[in-house]
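Undergrad: structure of the sequence below:
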Amino acid sequence: MDSIKLIKTSVYNVYKNLAEYLKSILILQAISFIITAPIITFIFHRLLKRLGLSSITENDFTEIFKSPVTIGMLLVLILVFLFFVYYEIGYYFLLAHYQNTEKNYTFRGIIKDLNKKAKYFLSFQAIYFFVYFLLILPLASLGLNAGLIKGIRIPNFITDELLKNQYGIIIYVLFIVAILYFSLRLIFAVPFFVIEKDITIKEAVKRSFKESRGKLIKTFFTLLFIIGLHTLVMALFVIVLFVPIILVELISSKLAPFFAAFLLTVIQWFLFIGYGLLQVIISEAIYILAFKKENGKLKVNLKKDKDKIIKNYKKPFIFSGNKPIVKKLIVIFLISISIYNYFVITEPIYLPKTKILAHRGYIKGGVENSIGSLKAAAKFNPDYVELDIQETKDNEFVVFHDSDLSRLAGRDETIKDLTLEEIKNIDIEAEGFTDKIPSLKEFIRVSKELGVNLLVEIKPTGNESTNMVENLVNLLKEEGVHKDYLVQSLDEEIILKVKRISPEIKTGYVIGFNIGSLPKTEADFIVMEEFSINNKILKEAREKEKDLFVWTVNEEDLIRKYLNLNVDGIITDIPGDAVEIRNSFEEEKTLLTRLRWILNN
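TA: Okay, here's the model as predicted:
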């Protein structure tokens, strides 16, 4: 069966049983929201309480492994997580199997079938599923995504750093290709495991490796074509609904918000169902690929007599029979969402107070952390220019990010092994720009001339002098900038020491990874990677009167998102775009523009 015919068959199978799939999507998402998420959240908070932490960051993650109890709790958390991922993904494969083979089924019956295999998760077999779960994450981004893993991705700051040089790009591409290869080799593991009665997780993985041989290209392009077609249909639908909003706004500005709120609800509902159906169609396609015979026929009988097929099925779920209460609840829910959308749409838009910070200057106008990048950034009038500093062999400060010179200077030497005079004569190069490594004192004096304030990040290497913090504070005071500049670091102890020596210096604690609540700190502001920011964190920051900066935000839609959330600072590689977007934020916006913001958020 060629890819086009396979896709047609998958879409047809979903279409002829559309009602059952829609019910399944609603029920599984409800279970995820009402049962799964609260259980996982409860276990995680019990783990935090046991550790005596409010959250887990990159600095205290190892604390989990210092106690048998917390290790056990972590294993339980992972096990529960895998259970629910297994049930959601496995459910769709079993549903596809029963419908393709015209077997009677019920929701309870499918769950019972999944329960029979759940015992393997209480053995070492669970390790195979965990590895499978990690390797299918690329396919999760292509649509085979259980609700619990939609937000799991590689943090942007990791990919951004890798893509800044040729070797990083090669490493990143090779990593993605390798992961994608293994995920495609394992793509049939779950359907084999849940459908074949006597097969174990380990055996399903082995069989998937065997059956996927020779099908990789076909499988990949089949999934890619489904995703592309789905994206096109979704985009066209949204565009079609945007047209009447534009017309109504031109005719009646008073009626337009009500109409826009209603259509926004329709769009949100369509997107919710649409992405649910994407997972269903992909599951159907994978099922057909997994159980295809060598002669091109399927092991399942795909009859086209729709009426006959439907008659063979028992109506499952709480939706079976005439249950008007369910329809009423859905209508009430949609009306409530429409009312909420109306207030969101009509909420006044004010110029955000968010500060824009140029990350290491402007790297498209000069080498990062150089005088050239500082001058290039200053042209956009950012609120601050962020820079990294390190201590030299003679205890002076230079503006440089890496601990060694290999990436920008091509030299196998470290900053700590060289004096300031030696470092100042070294050429650095990136993206066609060349420059020298500046001292912090030189950087400050140029920034004064340009009229731009600095956010100084201390990059500890573990070889700092005992009076490093005192030297920095004294330098800032000598230059008369200690009340205007900001100082931040990934090392909280360094920041607290800065605060003790000079309370008037505003300090920030940089967090690369955070799960849970807002971390406790005596720093004035928290700098958190975009990956870890959510509404809960923002709310806690407001309640605790902590400024919250987000880094590194390099997409315009994300910049608009965080401006709309009115975070206190955005650290970005594109300061010019960020300043322009912020300055135009308060201008009169059409309802269409507001709807786009809401949908992007």
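
Undergrad: drop to CA atoms for contacts and neighbour counts, all remaining ones
TA: Will do.

Undergrad: buried sites along stretch 541-561?
TA: In terms of neighbour count (16 or more other CA atoms under 10 Å), stretch 541-561 has its buried residues at 541, 546-554, 559-561.

Undergrad: can you list contacts of that stretch?
TA: For stretch 541-561, contacts defined as CA atoms under 8 Å, 6 or more residues apart in numbering pick out 156-157, 359, 518, 524-530, 533, 538, 567-574, 577-578, 581-582, 597, 600-601.

Undergrad: now the residues you listed: which count as buried?
TA: Buried among the contacts of stretch 541-561 (16+ other CA under 10 Å): 156-157, 359, 518, 524-530, 533, 538, 567-574, 577-578, 581-582, 597.

Undergrad: please give me the structure for this one as well, since I'd like to look at both together:
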Amino acid sequence: MKEIFQEVHRETRVFTHHWFQYLALFIGVDLLIQLIWIPIFRIVTTVVLQAGEIPFVSYQNLVLIIRHHPLVVLALLVELLGLLLVVYGQFALVLLGIQQIRQGQFRIRQLLRTVVHQLASLRPGSLGVLLVYFLLVIPFADLVFRTPLLAKVQIPQFILDYLTRNSLLVTLLALLYALVLVLGIRLIDALPLMICQGQRPRLALATSWRSTGHRQWWPLLARIIVIGVLATAVMVFFYALTVGTQFGADRLLGAGAYYFAVGDLLVIQLGSEFLAAWAGTITVAILFKSLLIDQPNARVKTSRWGRVTIAIALGVVIIVSVIGNALYLSGGWDRRPVTISHRGVADENGVQNTIPALQKTHRLHPNYVEMDVHETKDHQFVVLHDENLAELTGVDKTPHQLTLRQLTRLTARENGHRAKIASFDDYLRAADHLHQHLLVEVKTTPQDSPGMLRRFARRYGTTLVRHHNQVHSLNYRVVKQLRKLDPRLTVLYVQPYNFTYPNTAASGYSMEYSTLTDDFIDLAHLQGKIVYAWTVNDEVVMKQMMYKNVDGVITDNLVELNQAIADYEHQQSYGRRLLNYIMVVPTRAEFAL
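TA: Okay, here's the model as predicted:
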């Protein structure tokens, strides 16, 4: 352990000699990805899907796309190959840029030419190897290689929540993570070998595997952990110092505290980028010291063109950040999301989707109560989430096997409460009596009758519109047909995973929060569509969603959501706003671009 701290201390001293160049390198690569490549991939994906008249990509239509749109599939595969090349290029820029700085020759044009040459020399067969490598290494080596291009390579939170409810699944998931962690560490040298020594991917993977054999990967893991802990500790100290200073300014400067806060937030943003550059640089230097050609005493020489480019980029970043900070601290970005109680319960105050729970939850004043409906055997509609009644009632039947009368005689038990299963008509009347708006999820199964949606629209469309209720569904067919049957209805498309921005007939989207991005929300708002985040039960994530400007938050913890909104909106000081910014924005601060 002492040896690791000595290495960190030594590399930190080297970093401080050329900190400006390292900071420019990391910020420049981030801007290149965020402002150029991500928009390019978004535009290409949109054009390809529109050309194939495909409104969205999800698990529901993936097989259909593969069968009936081979040209679209081919185009998307080509785009995937392009994505791999850009990710490879990003890492090459960072690694070769660090090596250039350590050699005293930081030339932006030369760096770009070298990376382009390496990309051109890659064989087509190498891209498949790179894909496997990135999937293994990126999730566990983010301290070294950070890229938003692979941000969607993750398991959605709702799936993790489901898996962690079963001890066997938890054990299997932990073993899987452990296996991937070991594989990722053992193959971590492969990319530097490809970039710094020009090795082919297969040879680089084999070399990395051999060099980390016989438990030689333990020291690598130990160094990553130590650097991660140190970086976190330094970041916490830095945040405490800057926020504490702002609280003092709030007390002493009066109206001037606002201008101090604008500058203080800029310090937080720049400081966060500086610390990210420091952590990434010393990690590369320590983990891959045998691969980097080093000249410790070299003075960095940057061309005039390079200095001008760096100055302009940093100037733009600072100006845009200051404008964004001023808006944030003045409340110009504040948007109150509507509050939506998931399945009609709040903090386990009743049985989901039942009228007694609705009545209790209404006292907490949600803007909407989200609930679910299924078609019954006699083509009526019952308020129920699951496709089987066993968990709530102990009756191993589906709604399609029972009539509405049989269903409403059943008693459901949950959270220490009990209540009768409700028909949708009764639930709708109870909500109308309470003047409570509803967000109705239409559930579908293969057993649904052909005329189900037409009957639903004819029977409830006018009532739902008159009471300002909304509808959403996981099934895009439901969304499309309901919008056609009754254009007055507000119908949202529920998406459990954000593959790409869809182009649909929906009025908006209910999106699983862990894959919901700023880009998705901004594009939806540009089209006049609303975005709800589900299911958000953590206070920090609630504030993240507010910062992203979602239109609504679906939650099981309505009391906590109301408190989070109040805390976010009624911040008593600029120090509190800075603290919320730090809590809300991801750990490595993102500039307000």
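
Undergrad: Pro55 of the second structure: what's it in contact with?
TA: Contacts of Pro55 of the second structure (CA under 8 Å, 6+ apart): 49, 502-504.

Undergrad: now it: closest residue in space, sequence neighbours ignored.
TA: In space, and not counting its chain neighbours, Pro55 of the second structure is closest to Asn503: 4.7 Å by CA to CA, 6 or more residues apart in numbering.

Undergrad: so the counterpart of the one you found in the first structure: helix, strand or coil?
TA: Under the alignment defined by TM-score structural alignment, Asn503 of the second structure is paired with Pro519 of the first structure. State at Pro519 of the first structure, reduced to three classes by DSSP: H, G, I helix; E, B strand; the rest coil: coil.

Undergrad: surely Pro519 of the first structure and Asn59 touch.
TA: No. Counting by CA atoms under 8 Å, Pro519 of the first structure does not reach Asn59; the two are 11.2 Å apart.

Undergrad: compare these two and say which is more crowded by neighbours.
TA: Pro519 (19 against 14; other CA atoms under 10 Å).

Undergrad: do you know how far that one is from Leu565 of the first structure?
TA: Distance, Pro519 of the first structure to Leu565 of the first structure, by CA to CA, to the nearest Å: 20 Å.

Undergrad: then Ile437 of the first structure?
TA: 37 Å.

Undergrad: looking at these two, which is more packed in?
TA: Ile437 (22 against 14).

Undergrad: burial count for Ile572 of the second structure?
TA: I think there's a mix-up here, since residue 572 of the second structure is Gln and not Ile. Here the number of neighbours of Gln572 of the second structure (other CA under 10 Å) works out to 11.

Undergrad: so how far is Asn415 of the second structure from it?
TA: 37 Å.

Undergrad: show me where the stretch 151-300 of the second structure has its helices.
TA: Assigned by DSSP state H, counting those that start in this stretch, the stretch 151-300 of the second structure shows helices spanning 157-163, 167-186, 190-197, 201-211, 217-252, 257-287.

Undergrad: now the stretch 301-450 of the first structure
TA: Under DSSP H, counting those that start in this stretch, the stretch 301-450 of the first structure gives helices at 306-311, 324-346, 371-378, 406-409, 420-424, 440-450.

Undergrad: many thanks, we can stop here.
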